[in-house]
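> sequence first, then the predicted structure, then my questions.
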Amino acid sequence: MNPLVMSRNLVSLILPVLLAACSAQDAPPAEPPLAGAAIGGPFELVDSSGKTVRWSDFDGKYRIMYFGYAYCPDVCPLDVQRMMQGYSSFKQDNPELAAKVQPIFVTIDPARDTPEVVGEFTSAFSDDLIGLTGTPEQIDKAVKAFAAYYAKGETSEGGGYLMDHSRATYLMGPKGEPIALLRVDEGPAAVAADLEKWVS
């Protein structure tokens, strides 16, 4: 084959690859899925020691937010386990970035989830996880700020009951802005991947 033709053919094969590589490097970062959403806002709750904790206390840190309850028989423990396993994996690979992230568990069952109960629940998963509770009014305000949902189920003869609630796991930015929903339902690896994508 004519060397000139071969050269042109080679260029025609390589050029698209080079252009694609350049465009990938020059492409702006993806817009966070929840950018601009009306999610998040000020709240005042208490931690496991009974200390008052405000949303503004976490300014400057990314926040992972999950709403659940300690007496949950299945869903909450599974979600929180995956969430914290994903965070732990992210922390192992990116310790400096992980130091900028605060995982937070907020109960939607303040009648039973006292500071002590919330503390026992969160410590079963990780010392990095903060558990928060409060009065019914404080909890309701926090839940509504995050466009989450909860409702008390029917009380059994023994006095027990279940709580119906949404399962979203929010990643919020250093200014309290919504970034994305972590893919807890896909497992710890997906959570770690999401953190690696959005935490900088």
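Now that the structure is in, tell me what you want to look at.

> going forward, measure contacts and count neighbours with C-alpha atoms only.
Noted.

> helices along the chain, start to end?
Here the chain has its helices, by DSSP state H, at 3-26, 75-93, 95-98, 115-123, 136-145, 188-198.

> dump those helices into a markdown table; add distance to E177 and mean neighbour count as well.
Output for those, formatted as a markdown table (distance: least, CA to CA, whole Å; neighbours: other CA atoms under 10 Å):
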| stretch | distance to E177 | mean neighbour count |
| --- | --- | --- |
| helix 3-26 | 26 | 11 |
| helix 75-93 | 19 | 20 |
| helix 95-98 | 18 | 15 |
| helix 115-123 | 24 | 19 |
| helix 136-145 | 12 | 17 |
| helix 188-198 | 12 | 20 |
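
> try it against this one:
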Amino acid sequence: MRLRHIQIGLWVMAGLAALAYGAFILRPQMNTQTHETTFRSEFFLADGAGQLRTTDEFAGKFQLVFFGFTNCPDVCPTTLSEVAQVMDDLGDAAAKVQPIFISIDPERDRRLGIDTFAHAFHPAILGLTGDAEATRAAAESFKTFFEREDATDATDGYTMSHSAALYLIGPKGDWLRQFDYGTPADAILSDLKSRF
């Protein structure tokens, strides 16, 4: 009798384990699908002339979006150089793409000239800034990170730590993918052309 109870107990435990495993396997797949269909990045930021620009304005175009700052010593210039090369190599198809540089150091970057910085790489790159709240909201929307760090050897005594990804947003405003830092222009170009 005791053996029978043990067997029943083991079968119950096995059944519960199977149910738990099934829930574990199915749940991430459902979450992934939901995540992909609901993940929309957005911004409400000003251009160099002070005009408010929003995500909706670029409906119908692909967006290449990068978060950085004008005093960035290497990551930002390297990435924006790759974006500039992509825009040149797209030729007439460049009209289908809007490259955007969003400042994570808006107060200083407005003073230094966000347009001058962005256009030094390519005239199509749109530089955007906002107040602290709008900047943080845009970064959170893109799931990107930035943080001010004290640095005695840097201009004004600080620098900015930030994610180095380049984000690709689709014509309907949907997040398509991110390109890791160091992704060459030809790889970005190839991906874009495959979507036209």
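Done, it's in. Bear in mind that the values here come from a model prediction, so they are computed numbers and not experimental data.

> tabulate the helices of structure 1 (TSV), appending distance to T52 of structure 1.
Shown next, in TSV, are those (distance: least, CA to CA, whole Å):
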stretch	distance to T52 of structure 1
helix 3-26	45
helix 75-93	23
helix 95-98	24
helix 115-123	11
helix 136-145	11
helix 188-198	28
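
> nearest to G60 of structure 1, out of the ones you listed?
helix 95-98 (12.3 Å; CA to CA).

> how near is the closest residue to Y87 of structure 1 other than its chain neighbours to L171 of structure 1?
Spatial nearest neighbour of Y87 of structure 1, chain neighbours left out: A192 (5.9 Å); criterion: CA to CA, 6 or more residues apart in numbering. As judged by CA to CA, to the nearest Å, A192 of structure 1 and L171 of structure 1 stand 12 Å apart.

> centre-most residue in structure 2?
Y167 (4.0 Å; CA atoms, centre = their mean).

> how about that residue, what's its partner in structure 1?
Here Y167 of structure 2 is matched to Y170 in structure 1, going by TM-score structural alignment.

> just F101 of structure 2 next, same as before
Match for F101 of structure 2 (TM-score structural alignment): F105.

> circling back: the match of Y167 of structure 2 reaches R183, doesn't it?
No. Taking contacts as CA atoms under 8 Å, Y170 of structure 1 lies outside contact range of R183: 9.5 Å.

> now do the strands in structure 2.
44-46, 52-54, 62-68, 97-103, 126-128, 146-150, 158-162, 166-169, 175-179 (DSSP state E).

> now those as TSV including distance to D89 of structure 2?
Listed next are these as TSV, based on distance: least, CA to CA, whole Å:
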stretch	distance to D89 of structure 2
strand 44-46	28
strand 52-54	26
strand 62-68	15
strand 97-103	12
strand 126-128	18
strand 146-150	30
strand 158-162	28
strand 166-169	17
strand 175-179	17
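
> out of the ones you listed, nearest to Q7 of structure 2?
strand 175-179 (50.7 Å).

> so which bits of the closest one are buried?
W175, Q178, F179 (16 or more other CA atoms under 10 Å).

> residue in structure 1 paired with the last one?
Yep, that's F179 of structure 2 we're talking about. Checking TM-score structural alignment: F179 of structure 2 goes with L182.

> then A124 of structure 2?
Alignment note (TM-score structural alignment): A124 of structure 2 maps to D128 of structure 1.

> likewise E147 of structure 2?
Correspondence of E147 of structure 2 to structure 1, assessed by TM-score structural alignment: A151.

> got a list of what G157 of structure 2 touches?
Residues near G157 of structure 2 by CA atoms under 8 Å, 6 or more residues apart in numbering: D150, A151.

> please tell me how far it sits from N71 of structure 2.
12 Å.
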